[in-house]
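Trainee: sequence unavailable; structure follows:
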């Protein structure tokens, strides 16, 4: 089975589009079954991994700190992020998915920034940290990330939805992404493309510069620590977050910042897999394997679950 043509039946189409078909990864039936199994397994593992982090933070008193509360909120965000895809979708549903997908992505960049700020305060201002980063302030900052994330993208989404889509309704992607959507327009829309590029660039570079600046200050402080053991311990608290930032922002910049003119439109979707699918899968592994407190909490959680499921426990 070959890749379906995007121009198929173009002579018989109507002047408007009522639904979109997300082509996804159009291979042979056998390969599609294999991909479905892989993606289903990835989705289940992502849910389990992030739910374990949320439960560990919720039930372990030692993890009731701003750092881990932000991590639990981040895991909750990742669960929603990987859930926001489908195959055949209505016109309004496509733009609703567009809104939720990009709003969740925006919220993730803001959470990564807040987590970098938290690490900066904890390492560079340890005496002020307990009074500045209180639990209440941490919750307010997390709430602000959600609100700002969902208020950032409505304008470009509304502008694209008001443009005429004619004939073609097959999107060579697995999500309603602005690039493939703009290619289906009946008219050229350079202004919309510029607006989307500005929105993406401002969001990505502003948060990335903030995160980078925070860690430059952290590194300066860490290098002044006299003992190598102290330096290693301090760096270990930041390495998990830096790994998550590198994975997320690396794929974001390849898809939305680096020019893709002249490249096949379908290639973008393979890179896009990294930030909504692989990043939510890897984050629980990154944070649990690189953090001793999280590993202890997870072991305690698994021990409690196994003990409560023993036969005769409730007798």
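Mentor: Done, it's in. Worth saying up front: this structure is predicted, and the values here are computed from it rather than measured. Numbering: from 1, shown residues only.
Trainee: C-alpha only now, for contacts and for neighbours.
Mentor: Will do.
Trainee: for the stretch 151-300 of the chain, which segments count as helices?
Mentor: Under the criterion DSSP state H, counting those that start in this stretch, helices of the stretch 151-300 of the chain are mapped to 154-161, 178-183, 190-223, 228-256, 267-272, 279-289, 292-308.
Trainee: looking at those helices, which is buried most?
Mentor: helix 279-289 (a mean of 21; mean count of other C-alpha atoms under 10 Å).
Trainee: packing partners of that helix?
Mentor: Secondary-structure packing of helix 279-289 (3 or more C-alpha pairs under 8 Å, 6 or more residues apart in numbering; DSSP states H and E): helix 29-59, helix 66-83, helix 228-256, helix 292-308.
Trainee: the last one vs helix 66-83, what angle?
Mentor: Per axes from the mean of the first three to the mean of the last three C-alpha atoms, to 10 degrees, the angle that helix 292-308 makes with helix 66-83 is 70 degrees.
Trainee: got the contact list for residue 271?
Mentor: Applying C-alpha atoms under 8 Å, 6 or more residues apart in numbering to residue 271 gives the contacts 251, 254-255.
Trainee: can I assume residue 182 is in contact with residue 162?
Mentor: No. Look at residue 182 against residue 162 with C-alpha atoms under 8 Å: they stay out of range, at 11.5 Å.
Trainee: dump the residue contacts of residue 176.
Mentor: Contacts of residue 176 (C-alpha under 8 Å, 6+ apart): 22, 94-95, 97-98.
Trainee: switch the cut-off to 6 Å
Mentor: 94, 98 (C-alpha atoms under 6 Å, 6 or more residues apart in numbering).
Trainee: same deal with residue 18?
Mentor: Residues near residue 18 by C-alpha under 6 Å, 6+ apart: residue 91.
Trainee: this is the other structure I want to compare:
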């Protein structure tokens, strides 16, 4: 099935592979860039894996908010891994080529994981709204079954949302240059290379991008308007500060995430600028996955306490195992 799909893509596109520009052609910057991005990638993976492990192995963290946070960490690893490993290989080997099928796969999964995160952030905002504004109904509205359904819906909607883009782009003809002036396969860099009529794809990208991001953004905004209104009605200053601290980290991530997404995708294709878009893409691919674990955990006393307890238990088990093996 995969081979048939790959053959169809090649036949319809008249191209077997693309060359990728990356950030620079300078041989002197090859190894510094590789070391820098490898360090960043390892940090992203390890920090998010730490969050996942703490939540999975810490029973006190088996609550809706941390279930959503665990999914967010999984997403951060996934969409970073769709871009950085291939980019690292191209930087190190200087063989900056990606197959057409590989390019389409990278495009699909990157857009899909971005869409899933849009929906997931909206779900997390709804969770905070129910917890703060409807606390007596929280256990009912955020039951394990309901949480699983919300997470499942976010993943399915995200995976289906970008299928149309990938199918349409895979059927374009790339009869001019096959050189992508970017560091991975994204929508606008590919549209710039096509000699086919891309107006339908541009409209679809703008409409779907606007609808997905704006609908999720406004649902998040409405949730926070209710949250802020509830917080302002709390008479105690300490109570207001404590309540707001539970959702402040999420709000910071939402602002950074939507800012980069809107700059990248909610606009006409004619405004595409490789240098500016590379900068915003880096913010999205690197900065957000780096910040999410820090923002959600550093200011969260419950997480830090349970995190320490979980890893104390793991260390104790490892110590006991080592002592048993010595005997």
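Mentor: Received the coordinates, thanks. Fair warning: this is a prediction, and the values are worked out from it, not measured in the lab.
Trainee: re earlier: mind checking the helices of the stretch 151-300 of the first structure for the one nearest to residue 141 of the first structure?
Mentor: Of all the helices of the stretch 151-300 of the first structure, helix 190-223 sits nearest to residue 141 of the first structure, with 14.9 Å by C-alpha to C-alpha.
Trainee: against which helices or strands is the closest one packed?
Mentor: When contacts are defined as 3 or more C-alpha pairs under 6 Å, 6 or more residues apart in numbering; DSSP states H and E, helix 190-223 of the first structure packs onto helix 91-124.
Trainee: so where is the helix it packs on in the second structure?
Mentor: Aligned by TM-score structural alignment, helix 91-124 of the first structure corresponds to residues 100-133 of the second structure.
Trainee: same check, this time on stretch 220-239 of the first structure
Mentor: Residues 229-248 of the second structure are where stretch 220-239 of the first structure lands, counting by TM-score structural alignment.
Trainee: how about stretch 194-210 of the first structure?
Mentor: Going by TM-score structural alignment: stretch 194-210 of the first structure matches residues 203-219.
Trainee: hmm, back to that, after superposition, how close is the match of helix 91-124 of the first structure to the first structure?
Mentor: In the superposition against the first structure, stretch 100-133 of the second structure averages 0.6 Å from its aligned positions (mean C-alpha distance after the TM-score superposition for the first structure).
Trainee: what about that stretch, distance to the chain center?
Mentor: Going by C-alpha atoms, centre = their mean, to the nearest Å, the spacing between the C-alpha centre of stretch 100-133 of the second structure and its chain's C-alpha centre is 6 Å.
Trainee: buried stuff in it?
Mentor: Of all the residues in stretch 100-133 of the second structure, those buried under the rule 16 or more other C-alpha atoms under 10 Å are 100-101, 103-104, 106-133.
Trainee: on that earlier part again, out of the helices and strands packed on helix 279-289 of the first structure, which comes closest to residue 216 of the first structure?
Mentor: Closest among those, using C-alpha to C-alpha: helix 228-256, at 11.8 Å.
Trainee: average gap between the closest one and the second structure?
Mentor: Looks like 0.8 Å for helix 228-256 of the first structure (mean C-alpha distance after the TM-score superposition for the first structure).
Trainee: the closest residue in space to residue 307 of the first structure that isn't next to it in sequence: what secondary structure?
Mentor: Spatially, and ignoring its direct neighbours in sequence, residue 307 of the first structure is nearest to residue 313 (7.9 Å; C-alpha to C-alpha, 6 or more residues apart in numbering). Going by DSSP: H, G, I helix; E, B strand; the rest coil, the secondary structure assigned to residue 313 of the first structure is coil.
Trainee: what about residue 313 of the first structure, neighbour count?
Mentor: 8 (other C-alpha atoms under 10 Å).
Trainee: what's the distance between the counterpart of it in the second structure and residue 93 of the second structure?
Mentor: Using TM-score structural alignment as the criterion, residue 313 of the first structure maps onto residue 323 of the second structure. Remark: distance between residue 323 of the second structure and residue 93 of the second structure (C-alpha to C-alpha, to the nearest Å) = 45 Å.
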